[in-house]
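**Student:** fold the following for me, if possible:
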Amino acid sequence: MVAPLAVRRASRWQDSVRLLLLLDAAAKPPAQDEVVPAATAGVIYTQVRLQKLDFWVRYPDYLAFELMNEYETAPGEEGLLSLASDILDSEEPDLRRFPMLRHKFGAFEELDDALAPLVERGLIRKTQVLGRSGQKRVVEHVYFLLERGREVARSLVQDAPALEWYVKRTRLVVALVDGLGGTQIKNRQYLLSDYADTPWRQYISPITEQARARLRQLKAAAQMPVPDVAQEAS
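**Tutor:** Prediction:
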């Protein structure tokens, strides 16, 4: 019997820091008439949206594939291909990947453990919106980035410059789907069969080689230089 492959896991600290930086990148200012906790710097709605954004941070090859999708809707935007190339021409898809399980609504991981230290330190607040009166079903999660949380998020890189990658990456992911809700992002991720066909409660597999092959085709069609992988390896 073949033993299952070991799954690379982030530490609780890594998860907490990544999510804080993602909340900082994704949170929008509250509306004027919105009731929010004191000292709220920004709000992000729905756990689905947070999970789907986190997926692209944790799976660089899927993010590169989505950048290529964006490029094909606007072929003149070669900067999108360059971003995908920066990811796929490096070891990033392996070094930065932290696998997620396929759940009923796509990529999923319990967030409570990672968010708890942020709540305890007064960096974020979170709440749940319940269904109609008499129902206990949660219909929406809302996350509030507090001013202290924003200060900490933006000072982290000064103390740990290696976190600059996460700052840039979370901002790229958020910019890619700015204005879209969690369900819309989920539907986009489901368009890729490797993702959609993953059995429930199984880890979503990487698509690095598939993404690299597609990148070579698109760069060749755009007459962009294609790295000679064999020569680089020698």
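**Student:** drop to CA atoms for contacts and neighbour counts, all remaining ones
**Tutor:** Will do.
**Student:** other residues contacting stretch 119-128?
**Tutor:** Here stretch 119-128 makes contact (C-alpha atoms under 8 Å, 6 or more residues apart in numbering) with 37, 118, 138-150, 152.
**Student:** tell me which of these fall in helices.
**Tutor:** Secondary structure from DSSP state H places Leu118, Glu147, Arg148, Gly149, Arg150, Val152 of those in helices.
**Student:** in ChimeraX, select just the buried ones from those.
**Tutor:** The buried residues among the ones in helices among the contacts of stretch 119-128 can be selected in ChimeraX (16 or more other C-alpha atoms under 10 Å) with this line:
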select :118,147,149,150,152
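**Student:** all helices of the chain, in order?
**Tutor:** Counting by DSSP H, the helices of the chain are 12-26, 47-58, 60-73, 78-88, 92-95, 112-120, 147-159, 164-176, 182-190, 193-196, 208-221, 229-233.
**Student:** possible to save these as a markdown table with distance to Lys104?
**Tutor:** Rendered in a markdown table, the data for those read as follows (distance: least, C-alpha to C-alpha, whole Å):
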| stretch | distance to Lys104 |
| --- | --- |
| helix 12-26 | 22 |
| helix 47-58 | 11 |
| helix 60-73 | 19 |
| helix 78-88 | 28 |
| helix 92-95 | 25 |
| helix 112-120 | 18 |
| helix 147-159 | 31 |
| helix 164-176 | 23 |
| helix 182-190 | 11 |
| helix 193-196 | 10 |
| helix 208-221 | 24 |
| helix 229-233 | 38 |
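**Student:** deepest in the core, which of those is it.
**Tutor:** Of all the helices of the chain, helix 47-58 carries the top mean neighbour count, a mean of 22, counting by mean count of other C-alpha atoms under 10 Å.
**Student:** another sequence for comparison is provided below:
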Amino acid sequence: MTDAMVRQASLWQDAVRLLLLINAAAKPVGGDSEAPIDAVGVVHTQVRLQKLDFWVRYPDYLANELLNEYQANPDSPGLLDEAERILSSQEPDLRRFPMLRHRFGAFEQLDNALSVLVEKGLARKHDRLGEKRVIQHNYYLLEKGQATAGGLLAEAPSLAWYSERTNTVVALVDGLGGSHIKDRQYLQREYAATPIGSYIPPITEQARRRLTAIRATLPAQPSVGELIR
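**Tutor:** This is a model prediction of the structure:
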């Protein structure tokens, strides 16, 4: 995938996606002494935020992960249905915004989009310092950011997709830290095999074939006529 072929999001799109993702992923600040006084939630670590963002930006990888989760928990048919909704639509192509693979997986600088949120008083970033370097980035959702996220969805229904997908991604790995999510993403061969500095390729057709194979193993559903006999 060359740079000329890569679909890039606008700064506004990046900022909106990041706000809705932080809004979905933020946990209560609790007794966090570093939290701004108007913080209503926090996402701990840049790794976690980057890895969640990857699945929002690559719907085919998200669908494939839903298939993994379904096969581990076959009593949860909603996972299979959600994967099918994604893969049977144009979403994997229309919603994909490619990311480069870096040393620790998918990565893109968040500073430009985050600066928009900070300037508007919607979010705040705090760098926790060690002896020689930053050891953790924390992303705080502010009261105005939470209100704005809800207002955006009310004013622009077309943004509902972002809310749905960010919530799906967060629910998929609820309770897992960024490093665990990173390790999980590396289990996908195409992701792990992407050369450092190259864009991670899509896996849409592979995921669709996998969905078809899984569906073929399930008992046939009765027709409407059979149900009313």
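**Student:** need the TM-score between these chains.
**Tutor:** After superposition, the two chains reach a TM-score (TM-score structural alignment, normalised by the length of the second structure) of 0.93; 221 aligned residues with a C-alpha RMSD of 1.5 Å.
**Student:** before we move on, back to that, max pairwise distance over the ones in helices among the contacts of stretch 119-128 of the first structure: which two?
**Tutor:** Among those, the pair separated by the greatest distance (C-alpha to C-alpha) is Leu118 and Glu147, at 12.4 Å.
**Student:** any idea how far the aligned partner of Gly175 of the second structure in the first structure lies from Ser155 of the first structure?
**Tutor:** Counting by TM-score structural alignment, Gly175 of the second structure lines up with Gly179 in the first structure. Separation of Gly179 of the first structure from Ser155 of the first structure (C-alpha to C-alpha, to the nearest Å): 27 Å.
**Student:** Trp165 of the first structure too?
**Tutor:** For Trp165 of the first structure, the distance to Ser155 of the first structure - C-alpha to C-alpha - is 14 Å.
**Student:** then Phe105 of the first structure?
**Tutor:** Taken as C-alpha to C-alpha, the span from Phe105 of the first structure to Ser155 of the first structure is 34 Å.
**Student:** next up, the contacts around the closest residue to Glu91 of the second structure other than its chain neighbours.
**Tutor:** Closest residue in space to Glu91 of the second structure, ignoring its immediate chain neighbours: Pro59 at 6.7 Å, by C-alpha to C-alpha, 6 or more residues apart in numbering. Applying C-alpha under 8 Å, 6+ apart, we find Pro59 of the second structure in contact with Ile86, Glu91, Pro92, Arg95, Arg96.
**Student:** switch to 7 Å and redo it
**Tutor:** For Pro59 of the second structure, the residues meeting the contact criterion (C-alpha atoms under 7 Å, 6 or more residues apart in numbering) are Ile86, Glu91, Pro92, Arg96.
**Student:** the third one touches Leu62, doesn't it?
**Tutor:** What it means is Pro92 of the second structure. No. Under the criterion of C-alpha atoms under 7 Å, Pro92 of the second structure lies out of contact with Leu62, with a separation of 9.5 Å.
**Student:** how close does the nearest residue to Tyr70 of the second structure once chain neighbours are set aside sit to Arg184 of the second structure?
**Tutor:** Computed as C-alpha to C-alpha, 6+ apart, the closest residue to Tyr70 of the second structure that is not its neighbour in sequence is Leu79, at 5.6 Å. Using C-alpha to C-alpha, we find Leu79 of the second structure at a distance of 17 Å from Arg184 of the second structure.
**Student:** now swap in Glu226 of the second structure and tell me
**Tutor:** Counting by C-alpha to C-alpha, the gap from Glu226 of the second structure to Arg184 of the second structure is 42 Å.
**Student:** check Lys125 of the second structure too.
**Tutor:** In this view, Lys125 of the second structure and Arg184 of the second structure are 26 Å apart by C-alpha to C-alpha.
**Student:** report how many residues lie close to whatever residue of the first structure lines up with Ile203 of the second structure.
**Tutor:** By TM-score structural alignment, Ile203 of the second structure lines up with Ile207 in the first structure. Neighbours of Ile207 of the first structure under the rule other C-alpha atoms under 10 Å: 18.
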